[in-house]
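J.: heads up, no residue letters with this:
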């Protein structure tokens, strides 16, 4: 099936920039009603994961010394487990809690059925 989560070049570039400013990073995708397709980017360890979350990927980004973990709520993963997810960047303001919010862009998940 391949990796369940991949990055576009634009997302990788933004991750490099955010890593330089904030240190090691992580993503969490909650599937909430408002930002269901917008993964949140946090300093690594700032968002506490638990038994209701699953680690989908440890993303390797050229120029970033450590993997960037991508977590998702188990309930959301149950809905999306037959898809491949691509983290992309689009213009617009994301959540105020996600590190990219002040940049005028937001991370976005593009999903397609796994084959």
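T.: On my side now, so go ahead. Because the structure is a prediction, the values reported are computed rather than measured.

J.: all contacts plus neighbour counts: C-alpha atoms, from now on.
T.: OK.

J.: can you give me the strands for this protein?
T.: 5-7, 25-29, 40-43, 53-59, 68-73, 83-91, 105-113 (DSSP state E).

J.: and the fifth one, what other elements does it pack with?
T.: Counting by 3 or more C-alpha pairs under 8 Å, 6 or more residues apart in numbering; DSSP states H and E, the packing neighbours recorded for strand 68-73 are strand 25-29, strand 53-59.

J.: put this beside the first:
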């Protein structure tokens, strides 16, 4: 049985990516990954992001969505609930939203 994992990452987005970029060195993302284990979830996310020209520098946190410990001030920015609904419906990795380091520093 799969668990829906909420994974926060620090990543580098390459110019070939379709993600919006502003020249930041790092981008922070929150994705939803259905998987049987944390290790599997991280592997699936890395693979999905690689296909989108994104390289994970580090995993900042990973929690089970159902525990709702992922809730934070940044939740609306990262569209966690919307990403979860999409992941649940299609049972697939939803790479979610990436916010630039420069943007977050302004906040």
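T.: Great, that's in hand. Treat the numbers as computed from the prediction; the structure is a model and nothing was measured.

J.: Let me see the TM-score of these two.
T.: Overlay of the two chains. TM-score (TM-score structural alignment, normalised by the length of the second structure): 0.29; 62 aligned residues with a C-alpha RMSD of 4.7 Å.

J.: returning to what we had before: Throw the helices and strands packed on strand 68-73 of the first structure into JSON lines and include mean neighbour count and distance to residue 84 of the first structure, thanks.
T.: Shown next, in JSON lines, are those (neighbours: other C-alpha atoms under 10 Å; distance: least, C-alpha to C-alpha, whole Å):
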{"stretch": "strand 25-29", "mean neighbour count": "23", "distance to residue 84 of the first structure": "14"}
{"stretch": "strand 53-59", "mean neighbour count": "17", "distance to residue 84 of the first structure": "11"}
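
J.: Including distance to residue 18 of the first structure, could those go into JSON lines?
T.: Formatted as JSON lines, those follow (distance: least, C-alpha to C-alpha, whole Å):
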{"stretch": "strand 25-29", "distance to residue 18 of the first structure": "8"}
{"stretch": "strand 53-59", "distance to residue 18 of the first structure": "15"}
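
J.: Tell me how far residue 53 of the first structure lies from residue 69 of the first structure.
T.: 12 Å (C-alpha to C-alpha, to the nearest Å).

J.: for residue 106 of the first structure, same thing?
T.: 18 Å.

J.: Ok, residue 29 of the first structure next?
T.: From residue 29 of the first structure to residue 69 of the first structure the distance is 11 Å (C-alpha to C-alpha).
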